[in-house]
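> Sequence first, then the predicted structure, then my questions.
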Amino acid sequence: MTKILLSLHVLAAILAVGPVTVAASMFPAALRRTTGDRDGARTTLQTLHRICRVYAGIGIAVPVFGFATASSLGVLGDAWLITSIVLTAAAAGILILLILPGQDRALTDTAAPAETPAPAAAHRLAMATGVFNLLWATVTVLMIIRPGSTTGA
């Protein structure tokens, strides 16, 4: 059962978190391009935002399968897992509190005919997305190395 749970956890991470990290990373650059091709860029922004929203919802499967896997492995109290949980919660918080609302605001700003999105909005989104991606990369490394495991360094 542990192997099945672990497989589901990894698949959920790849299929849910992967698209969010890519789409969120592409959004600031697409936002910067809205001044040249407003309609085309806005369609791209809407698509990227929808990918982020939908896959963020699907992403709840990652910690669900993660907790089930950790429980079956008996590692719920291990420091590397607790650190991973905290970093995952921080990444989720950045996505929910900064990235998705920032994308919403950017879409609202680009909807107004006279409005041009401020470069600061694209910079803030790029920074938040970079931190989000760095947190996920750190969690991935912790999951692979698992300090103290037989596969760890």
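Alright, I've got the coordinates.
> Every contact and neighbour count from this point should use C-alpha atoms.
Noted.
> Can you show me the helices along the protein?
Assigned helices in the chain, in chain order: 2-12, 18-32, 38-58, 61-73, 79-94, 100-111, 119-145 (criterion: DSSP state H).
> Now render those helices as a markdown table, adding mean neighbour count.
Listed next are the helices of the chain as a markdown table, based on neighbours: other Cα atoms under 10 Å:
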| stretch | mean neighbour count |
| --- | --- |
| helix 2-12 | 16 |
| helix 18-32 | 20 |
| helix 38-58 | 18 |
| helix 61-73 | 17 |
| helix 79-94 | 17 |
| helix 100-111 | 17 |
| helix 119-145 | 17 |
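> ok, structure two:
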Amino acid sequence: MTKFFLVLHVLAAVVAVGPVTVAASMFPKALRHAHSGPGDGEALTTLRTLHRICRVYAAVGIAVPVFGFATASSLGVLGSAWLIASILLTAGAAGLLALLILPAQEGALAAAETSGSDPGSPGRLAMLTGVFNLLWATVTVLMIIRPGSTTGV
């Protein structure tokens, strides 16, 4: 059962976190493009699509910690420092996405659609997304290296 949970955990991470990471990273550049040509329907469609990818896959991403906890429980590592650190970093990344990145994308998209409103800072959004991506990269490293593990790595 452990291998089954691990496979689901890794698949959920790849399928859910990957698209959010890429779409969120592309959003600031697409936002700059939309601001350079107000009323550009194609640019607005790109922004809407990237934001929708982020929203939908963020919701799907809830499966990652669910299967992660199932895997950790079956491995008996719930109290391991590397796992606790990963949980905290994951919670931070999820909070950053839900509380700052997605609302900033929504605000920027609304401003771009009304053209004339202050669109917010693409630079700030890029910075938040970079921190989000860095948190996920750190979690990935912790999951692979697992300090103190007996896998010989």
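Looks like it arrived, so ask away. No experiment lies behind these values; they were computed from the predicted model shown.
> Throw the helices of structure 1 into CSV and include distance to T151 of structure 1, thanks.
Converted to CSV, those look like this (distance: least, Cα to Cα, whole Å):
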stretch, distance to T151 of structure 1
helix 2-12, 16
helix 18-32, 24
helix 38-58, 30
helix 61-73, 15
helix 79-94, 14
helix 100-111, 36
helix 119-145, 6
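> These: which one's closest to A153 of structure 1?
Smallest distance to A153 of structure 1 across the helices of structure 1 (Cα to Cα): 6.7 Å, for helix 119-145.
> Return the angle between stretch directions for that closest one and helix 18-32.
Counting by axes from the mean of the first three to the mean of the last three Cα atoms, to 10 degrees, helix 119-145 of structure 1 points 160 degrees away from the direction of helix 18-32.
> Return the distance of helix 119-145 of structure 1 from the chain's centre.
Remark: helix 119-145 of structure 1 is offset 8 Å from the chain centroid, using Cα atoms, centre = their mean, to the nearest Å.
> same question, stretch 101-108 of structure 1
Mean-position distance between stretch 101-108 of structure 1 and its chain equals 16 Å (Cα atoms, centre = their mean).
> whereabouts in structure 2 does that stretch align?
Using TM-score structural alignment, stretch 101-108 of structure 1 lines up with residues 103-110 of structure 2.
> ok, the residue lying closest to V10 of structure 1 once chain neighbours are set aside to W136 of structure 1 distance?
Once flanking residues are discounted, V10 of structure 1 sits nearest to V62: 7.6 Å by Cα to Cα, 6 or more residues apart in numbering. Distance of V62 of structure 1 to W136 of structure 1, computed by Cα to Cα, to the nearest Å: 12 Å.
> Many thanks, I have nothing further to ask.
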